[in-house]
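Student: my questions are about this predicted structure, shown below with the sequence.
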Amino acid sequence: MDAHAFTFASCALRALPSGALHWPEQSLLVVSDLHFGKSARLARRGGALLPPYETRATLARLDADLEATTAARVICLGDSFDDLTASDEMDEADRLWLLRLMAGRDWRWIEGNHDPGPGNIGGTHLAETRIGPLHFRHIAVAQATAEVSGHFHPKLTLAGQRRPCFLLSDPERLILPAYGAYTGGLDCGAAELALLMGPQALVIATGRRCLAVPYAATVQSSQRSSSFTR
C-alpha cells in the first residue's frame, strides 16, 4: 500500500491511495463522503440514470482498507448516504455487507449536509466528534485548529487526469477527498479551498500511490488554466 505518511497536529497519520485516512496509533480509519445510494437518489428524483453499483464499489474499497489496516475504529465524515431515504432503501445484500464491516468496531457517523440526521444503520450518530487533539466534522470552519473534515471533494489535475486529493494545512486543518464512487469534485485551487489553506499547505493526490505536491503550485496552475479559458 503506497500510502503517504505525514504529521498533523503532532499526530502521525497516513493518507491511503483509496482516499481514506489511517491513524495507526488510534487504530482508526477515517473516510468521507461515501454517498451511498447516489444512483438510486438520482433515479428517484428524475435525474441522470447511473448504473446502480456505486454502493457496492465503495463497500469493496472500504472492506479492503479495513482488512489492510485492521482498524478497530471508523469515522465517516458525513454525506455517508446521498440522502436520508438512501439509508432506508439500501439493497439488503449491501446493508448486510456494511453491517458485517461495522460489527465489533467503534463506528461513528458524522452528520453531513446530505444526511443531516441519524439513520437506521447502527453505530453512533454525531454532529461532530473528537479523538485526542483532532476534531472531526463534515464541513471546515474558520479559525479551526486540528480539524479533519470532508464535504468539498477536492481534486487535483495531474498529467491531464483529475485525482481526488487530501488538502493539508498543519496545524489548522486536513480536508479529505470523497471516498465514494460516482462523486464529482472541486478543483483544489478553487477560491473556496484557497481561503482555507495556508501558505505552506500540501496537496496529497490519491491513485495507485499517493503523491504530495505544494498547494501553492496547484493554485498557480489553476489560475493559469482559468486565464486561458476566459
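Tutor: Thanks, I have the structure now.
Student: for the rest of this, base every contact and every neighbour count on C-alpha atoms.
Tutor: Will do.
Student: give the full set of residues in contact with P154.
Tutor: Each residue near P154 by CA atoms under 8 Å, 6 or more residues apart in numbering is listed here: P164, C165, F166, L167, I175, L176, P177, A178, G185, L186, D187, C188.
Student: repeat the analysis, applying 6 Å as the threshold.
Tutor: Neighbouring residues of P154 by CA atoms under 6 Å, 6 or more residues apart in numbering: P164, C165, P177, G185, L186, D187, C188.
Student: can you say which two of the residues you listed are spatially most distant?
Tutor: Farthest apart among those by CA to CA are P177 and D187. That separation is 11.2 Å.
Student: where do the helices sit along this protein?
Tutor: Secondary structure of the chain (DSSP state H): helices located at 38-44, 54-69, 84-88, 92-102, 191-194, 215-229.
Student: reformat the ones you listed as TSV; add mean neighbour count and distance to I204.
Tutor: As requested, the helices of the chain are arranged in TSV below (neighbours: other CA atoms under 10 Å; distance: least, CA to CA, whole Å):
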stretch	mean neighbour count	distance to I204
helix 38-44	18	26
helix 54-69	17	18
helix 84-88	17	31
helix 92-102	14	27
helix 191-194	14	14
helix 215-229	13	9
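Student: got those as TSV, with distance to N120 columns?
Tutor: Formatted as TSV, the helices of the chain follow (distance: least, CA to CA, whole Å):
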stretch	distance to N120
helix 38-44	17
helix 54-69	17
helix 84-88	7
helix 92-102	11
helix 191-194	33
helix 215-229	39
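Student: for R14, which of those is the nearest?
Tutor: Taking CA to CA, helix 54-69 is the member of these nearest to R14, at 10.6 Å.
Student: select the longest strand from the chain.
Tutor: Counting residues, the longest strand found in the chain (DSSP state E) is strand 161-169.
Student: centre of the chain to that one, how far?
Tutor: Offset of strand 161-169 from its chain centre (CA atoms, centre = their mean, to the nearest Å): 10 Å.
Student: buried stuff in it?
Tutor: For strand 161-169, a neighbour-count test (16 or more other CA atoms under 10 Å) marks R162, R163, P164, C165, F166, L167, L168, S169 as buried.
Student: now those residues as a markdown table including distance to G123?
Tutor: Putting these into a markdown table (distance: CA to CA, whole Å) gives the following:
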| residue | distance to G123 |
| --- | --- |
| R162 | 33 |
| R163 | 30 |
| P164 | 27 |
| C165 | 27 |
| F166 | 26 |
| L167 | 28 |
| L168 | 28 |
| S169 | 30 |
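Student: then this one, side by side with the first:
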Amino acid sequence: MPPRVDLPFSPIERALFVPAADTLVIADVHLGRGAASSVDAPIDDAKAIRDRLESLLTRTDPETVVVAGDVLHAFDGVPCGVERDLAALEDTVDAADASLVVTPGNHDTMLETVFDGTMVGEYRLADDETVVCHGHERPKTDATRYVIGHDHPALSVDGRKRPCFLYGPTVYEGADVIVCPAFTTLAGGATVNEMRARAFQSPLVTDADAFHPGVWDDSSEELLWFPPLGACRRLL
C-alpha cells in the first residue's frame, strides 16, 4: 500500500516521472560499465539503456529528462566508445523533443570532457518543490522533496533481488526523499533489507527504517509498495 494516496510522482520501471514538472528522472546510468566488466564477450549496455529510455520517453512524453548523477562509470578515464554512446543518448532525448539536464555524481569526474550539455549540481524542477541531485553530498538547495540516486537500492523478496525505489516522507530536515534505483541493469544493487542508515552512502538517508521500498511489477505495470524498512525487517 502506498504511504500516500496522492503521491506527486510516478515510478515507472527504473525511472521516476514527476507530472507537475513534466519531467522524467533517471539515475546511475554508468555508461562504460559493460566495458569495465570482467567478461570475455562485450556487453552493449548502452544500447539497452537507450532502448529502455526511448520506451519511457514514448510513455511519458516529458519536457525534460534529468539524470541524477553517475552518467559515467569510470572515475579516471573515458573508455573507448563511451563518448559515442553518450552522444547517442543525447540524440534519443532530443528525438523525443525533450531537453536533457545532468546533475553530476561522484563518478562523473570526467564528464565535462565528453558532455557539453546542461550540467548543474542541483536542479529544481518546474513544480518548484522538487530538487534533483545525485545524493552523494548534502544538498545546498531547500526543497519540499529531493530525488536522488547513488545507493542503487534493491529489495530481496522471496530470495530474489529486485531493484527498488525508497520513499521517505519528511525524513531529511522535514523534506521527502526519493531514492531511485540504478537505471543500468548491470548494477547489482545494494540489498536494503537489513541496511541501517550508516550503511547507506547518501547523507540524505538519516533514518533508513522510515523509508518505504517500492518494487516495479511488470505484470501489473505498477509499483508495489512495502511497509517501511523498519517493519520489512520483521516480514521479509
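Tutor: Structure's in. What do you need? This one's a predicted model, so the numbers in the text were calculated from it and none came from an experiment.
Student: can you calculate the TM-score here?
Tutor: Here the TM-score for the pair of chains, by TM-score structural alignment, normalised by the length of structure 1, is 0.79; 210 aligned residues with a CA RMSD of 2.9 Å.
Student: if we can go back for a sec, more neighbours: which of P177 and D187 of structure 1?
Tutor: Taking neighbours as other CA atoms under 10 Å, P177 of structure 1 and D187 compare with P177 leading, 32 against 22.
Student: report back the residue of structure 2 that's furthest from centre.
Tutor: Residue farthest from the centre of structure 2, counting by CA atoms, centre = their mean, is D40 at 28.5 Å.
Student: quick one: that residue and G34 of structure 2, what's the gap?
Tutor: 11 Å (CA to CA, to the nearest Å).
Student: where's the closest residue to P169 of structure 2 other than its chain neighbours relative to C164 of structure 2, distance?
Tutor: In space, and not counting its chain neighbours, P169 of structure 2 is closest to D176: 4.4 Å by CA to CA, 6 or more residues apart in numbering. Here D176 of structure 2 is placed at a distance of 17 Å from C164 of structure 2 (CA to CA).
Student: for T60 of structure 2, same thing?
Tutor: Distance from T60 of structure 2 to C164 of structure 2, by CA to CA: 20 Å.
Student: cool, A95 of structure 2 as well?
Tutor: As judged by CA to CA, A95 of structure 2 and C164 of structure 2 stand 29 Å apart.
Student: nearest spatial neighbour of the aligned partner of V203 of structure 1 in structure 2, skipping sequence neighbours?
Tutor: Using TM-score structural alignment as the criterion, V203 of structure 1 maps onto P213 of structure 2. Leaving aside its chain neighbours, P213 of structure 2 sits nearest to L166 (4.6 Å; criterion: CA to CA, 6+ apart).
Student: the one you found and L204 of structure 2, how far apart?
Tutor: Using CA to CA, which is the criterion applied here, L166 of structure 2 is 12 Å from L204 of structure 2.
Student: before we move on, what about P163 of structure 2?
Tutor: 19 Å.
Student: do the same with A190 of structure 2
Tutor: Per CA to CA, A190 of structure 2 is found 16 Å from L204 of structure 2.
Student: same thing with G81 of structure 2?
Tutor: 34 Å.
Student: what is the burial count for the aligned partner of L29 of structure 1 in structure 2?
Tutor: Here L29 of structure 1 is matched to L24 in structure 2, going by TM-score structural alignment. Residues within reach of L24 of structure 2, counting by other CA under 10 Å, total 27.
Student: got a list of what L24 of structure 2 touches?
Tutor: L16, F17, V65.
Student: just checking, the first one touches V25?
Tutor: Yes - under the criterion of CA atoms under 6 Å, L16 of structure 2 makes contact with V25 at 5.1 Å.
Student: and the gap between the residue most central in space within structure 2 and V65 of structure 2?
Tutor: Nearest to the mean C-alpha position of structure 2, by CA atoms, centre = their mean, lies A27 at 2.9 Å. Plainly put, A27 of structure 2 is 11 Å away from V65 of structure 2 if you go by CA to CA.
Student: likewise for D44 of structure 2?
Tutor: 22 Å.
Student: of these two, who's got more company?
Tutor: For D44 of structure 2 versus V65, the count of surrounding residues by other CA under 10 Å is larger for V65: 22 against 14.
Student: isn't that one right next to D97, touching?
Tutor: No - contact criterion CA under 6 Å: V65 of structure 2 and D97 do not qualify, at 10.3 Å.
Student: out of the buried residues of strand 161-169 of structure 1, which comes closest to A217 of structure 1?
Tutor: The closest of the buried residues of strand 161-169 of structure 1, once distances to A217 of structure 1 are taken by CA to CA, is L167, at 12.9 Å.
Student: tell me the contacts of L223 of structure 2?
Tutor: Shown in contact with L223 of structure 2 (CA under 6 Å, 6+ apart): G214, V215, W216, D217.
Student: buried ones only from the residues you listed, please, as a PyMOL command.
Tutor: Typed into PyMOL, the line below selects the buried ones among the contacts of L223 of structure 2, using 16+ other CA under 10 Å:
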select buried, resi 214+215+216
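Student: which of the contacts of L223 of structure 2 lies closest to G117 of structure 2?
Tutor: Taking CA to CA as the measure, G117 of structure 2 lies nearest W216 of the contacts of L223 of structure 2, at 30.7 Å.
Student: wait, what's in contact with that closest one?
Tutor: E13, E222, L223.
Student: re the thing from before, could the contacts of L24 of structure 2 be laid out in TSV, adding distance to E90 of structure 2?
Tutor: Formatted as TSV, the contacts of L24 of structure 2 follow (distance: CA to CA, whole Å):
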residue	distance to E90 of structure 2
L16	18
F17	18
V65	10
